[in-house]
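Q: One predicted model, sequence on top.
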Amino acid sequence: MSFESPDSVVPLPSDTSEHSEPPTRRTFIAASTAVGGAVIAAGVLGGSPLAGASAADASDAAPSTRVSLTVNGARRTVTIDNRTSLLDLLREHFGLTGSKKGCNAGACGACTVLVDGRRQNACLILAVRLEGAEVTTIEGLADGEDLHALQQAFIDQDAFQCGYFTPGQIMSGVGCIQEGHTGSPEEIREWMSGNICRCGCYTKIVRAVEQTAGRK
């Protein structure tokens, strides 16, 4: 009885009875490779149900809705994918990149805007739910060349370093003041706690809010 060469390729046995010899490791690998190649080829050549479908086709097939809302005082109407967040609508469709995408999960506050006067994390809101709403972003605070009082206070108090989270901090601060949560530094910190400052300027941010609220 002779042993087969390790380089030989033995076809898979057609007889599955107990007398048939099991395939060698090399045969198994060769057969598996052939089957895998056939599956891939079928997908490329049209055998797969998703054959020929591209990312663009999938995007075109996604449900979309026409939405009208007021952004920084201007009425805007756009047809968007129903999955579009308010943050992506602002940044990618309207070019308002002041609202930053930090965690994109509602944990950092970098995307804070005002919706009908209330603070909201823009990354958590579907834009299609805002028909008729009024949205204010960091770009809409200043009056021409005149800064909003809180924007000026951030400069006066040096309440930022890298500046990435500053727009969200300012928008949250404006909401905090409008909501009347500025009775003490402790209250301000509590009601601003949803906004992260990566540079750790929290003390100066509180001072800026106090200055704008007339407490300093």
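A: That came through fine.
Q: rest of the way, CA atoms for contacts and neighbours
A: Fine.
Q: Roughly how far does the closest residue to residue 85 other than its chain neighbours sit from residue 210?
A: Leaving aside its sequence neighbours, residue 85 sits nearest to residue 126 (Cα to Cα, 6 or more residues apart in numbering; 4.4 Å). Note on residue 126: its distance to residue 210, by Cα to Cα, to the nearest Å, is 33 Å.
Q: Show me which of the two is the more surrounded one.
A: Taking other Cα atoms under 10 Å, residue 126 and residue 210 do not tie; residue 210 has more neighbours (21 against 17).
Q: how much space is there between the spatially closest residue to residue 64 that is not a sequence neighbour and residue 125?
A: Nearest residue to residue 64 in three dimensions, chain neighbours excluded: residue 81, at 4.2 Å (Cα to Cα, 6+ apart). Distance, residue 81 to residue 125, by Cα to Cα: 13 Å.
Q: which SS class is the most centrally placed residue in the chain?
A: Per Cα atoms, centre = their mean, the C-alpha nearest to the average position across the chain is that of residue 104, at 4.0 Å. What DSSP: H, G, I helix; E, B strand; the rest coil gives for residue 104 is coil.
Q: Pull the contacting residues for it.
A: Applying Cα atoms under 8 Å, 6 or more residues apart in numbering to residue 104 gives the contacts 123, 124.
Q: Go again with 10 Å.
A: Residue 104 is in contact with 85, 87, 110, 111, 121, 122, 123, 124, counting by Cα atoms under 10 Å, 6 or more residues apart in numbering.
Q: what residues are up against the last one?
A: By Cα under 10 Å, 6+ apart, the contact set of residue 124 is 84, 85, 86, 87, 104, 105, 106, 107, 111.
Q: if we take the residues you listed, which one ends up nearest to residue 171?
A: Nearest to residue 171 among the contacts of residue 124: residue 111, at 8.9 Å, using Cα to Cα.
Q: shouldn't the residue nearest to residue 85 be in contact with residue 90?
A: No: counting by Cα atoms under 10 Å, residue 126 stays clear of residue 90, with 11.6 Å between them.
Q: mind listing what's buried in stretch 92-102?
A: Using 16 or more other Cα atoms under 10 Å as the test for burial, stretch 92-102 gives 96, 97, 98, 99, 100, 101, 102.
Q: before we go on, here's another structure to hold up against the first:
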Amino acid sequence: MKLDLNGRAVQLDADPGMPLLWLLRDVLNLTGTKFGCGVAACGACTVRVDGQAVRSCMTPVSAVLGKRVQTIEALGTPDKPHALQLAWIAEQVPQCGYCQSGMLMAAAALLDRKPKPTDADIDAAMTNICRCGTYQRIRAAIKRAAGIAANGGLKKAGP
């Protein structure tokens, strides 16, 4: 089977019923996507599928065949970080950091859908859990990244 992953075609020999999270982490060694709860509640495993935030721990590989899958590894690069990554650092969002890749992927999906999100938009889209409680900083970082976008500096999140 073939998967469009981070902008390139990947040929796979895997069980189509395997959760996407395990394919990413265990088969493809893309460990930026984290395992949190295993029941799609916490959001640590969030990736983007055709631009939408999706919890990969409960999504079978068969559900993403023929779709574009993006992981945190493709959000930005060390030389060209995504505006969200820059804003995350500027607002000092990360503490333990465990939830951050899922948070960033959910935020990227939000900004692609709503380039100038309101507090209500952010609250509705950001259903990921941060055990460190940095929700106010997350909101500020999303707004900062939206401001960068308004000035033409946001790298599109899609591969």
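A: Okay, I see it. Everything numeric here is computed off the predicted structure, so don't read it as measured data.
Q: tm score of chain vs chain?
A: Overlay of the two chains. TM-score (TM-score structural alignment, normalised by the length of structure 2): 0.88; 149 aligned residues with a Cα RMSD of 1.7 Å.
Q: what do we get in structure 2 for the residue nearest to the centre of structure 1?
A: Matched to structure 2 by TM-score structural alignment, residue 104 of structure 1 sits across from residue 38.
Q: Next: residue 174 of structure 1.
A: For residue 174 of structure 1, the residue aligned by TM-score structural alignment is residue 108.
Q: do the same with residue 87 of structure 1
A: That one, residue 87 of structure 1, aligns with residue 21 by TM-score structural alignment.
Q: could you point out which element follows the longest helix along structure 1?
A: Counting by DSSP state H, the longest helix found in structure 1 is helix 25-45. Using DSSP states H and E, the helix or strand that follows helix 25-45 of structure 1 in sequence is helix 55-61.
Q: Report the aligned residue range of structure 2 for that following helix.
A: So helix 55-61 of structure 1 sits over no part of structure 2, by TM-score structural alignment.
Q: Stretch 29-42 of structure 1 now?
A: With TM-score structural alignment applied, stretch 29-42 of structure 1 matches no range in structure 2.
Q: ok, now which ones touch residue 3 of structure 2?
A: 9, 10, 11, 12, 61, 62, 64, 65, 66, 67, 68, 69 are the contacts of residue 3 of structure 2 under Cα under 10 Å, 6+ apart.
Q: Go again with 8 Å.
A: Neighbouring residues of residue 3 of structure 2 by Cα under 8 Å, 6+ apart: 9, 10, 11, 12, 64, 65, 66, 67, 68, 69.
Q: which secondary structure element contains the second one?
A: Applying DSSP H and E as the criterion places residue 10 of structure 2 in strand 8-11.
Q: Longest helix in structure 2, please.
A: Assigned via DSSP H, structure 2 shows its longest helix as helix 135-150.
Q: mind listing what's buried in it?
A: Under 16+ other Cα under 10 Å, the buried positions of helix 135-150 of structure 2 are 135, 137-149.
Q: Could you find the counterpart of residue 125 of structure 1 in structure 2?
A: Structural alignment (TM-score structural alignment) places residue 125 of structure 1 against residue 59 in structure 2.
Q: how much space between that match and residue 77 of structure 2?
A: Look at residue 59 of structure 2 and residue 77 of structure 2: by Cα to Cα, they are 26 Å apart.
Q: Which one of those two is surrounded by more residues?
A: Taking neighbours as other Cα under 10 Å, residue 59 of structure 2 and residue 77 compare with residue 59 leading, 16 against 11.
Q: That one against residue 20, yeah?
A: Yes: counting by Cα atoms under 8 Å, residue 59 of structure 2 does reach residue 20; the two are 5.7 Å apart.
Q: what about residue 91 of structure 1, neighbour count?
A: Neighbour number of residue 91 of structure 1 under other Cα under 10 Å is 16.
Q: residues contacting it?
A: Contact analysis of residue 91 of structure 1 by Cα under 8 Å, 6+ apart lists 97, 98, 99.
Q: List the contacts of the first one.
A: So that's residue 97 of structure 1. 90, 91.
Q: next one: the last one
A: Under the criterion of Cα under 8 Å, 6+ apart, the contact list for residue 99 of structure 1 reads 87, 90, 91, 110, 111, 112, 113, 137, 138, 167, 168.
Q: at 6 Å what do you get?
A: Residue 99 of structure 1 sits next to residue 111 when contact means Cα atoms under 6 Å, 6 or more residues apart in numbering.
Q: how close does it sit to residue 34 of structure 1?
A: Look at residue 99 of structure 1 and residue 34 of structure 1: by Cα to Cα, they are 52 Å apart.
Q: And the first one, by the same measure?
A: Distance check for residue 97 of structure 1 against residue 34 of structure 1: by Cα to Cα, it reads 51 Å.
Q: Buried residues of the longest helix of structure 1, list them for me.
A: Result for helix 25-45 of structure 1 [16+ other Cα under 10 Å]: buried residues 27, 28, 30, 31.
Q: And the residues you listed, which is closest to residue 45 of structure 1?
A: Of all those, residue 45 of structure 1 sits closest to residue 31, with 20.9 Å by Cα to Cα.
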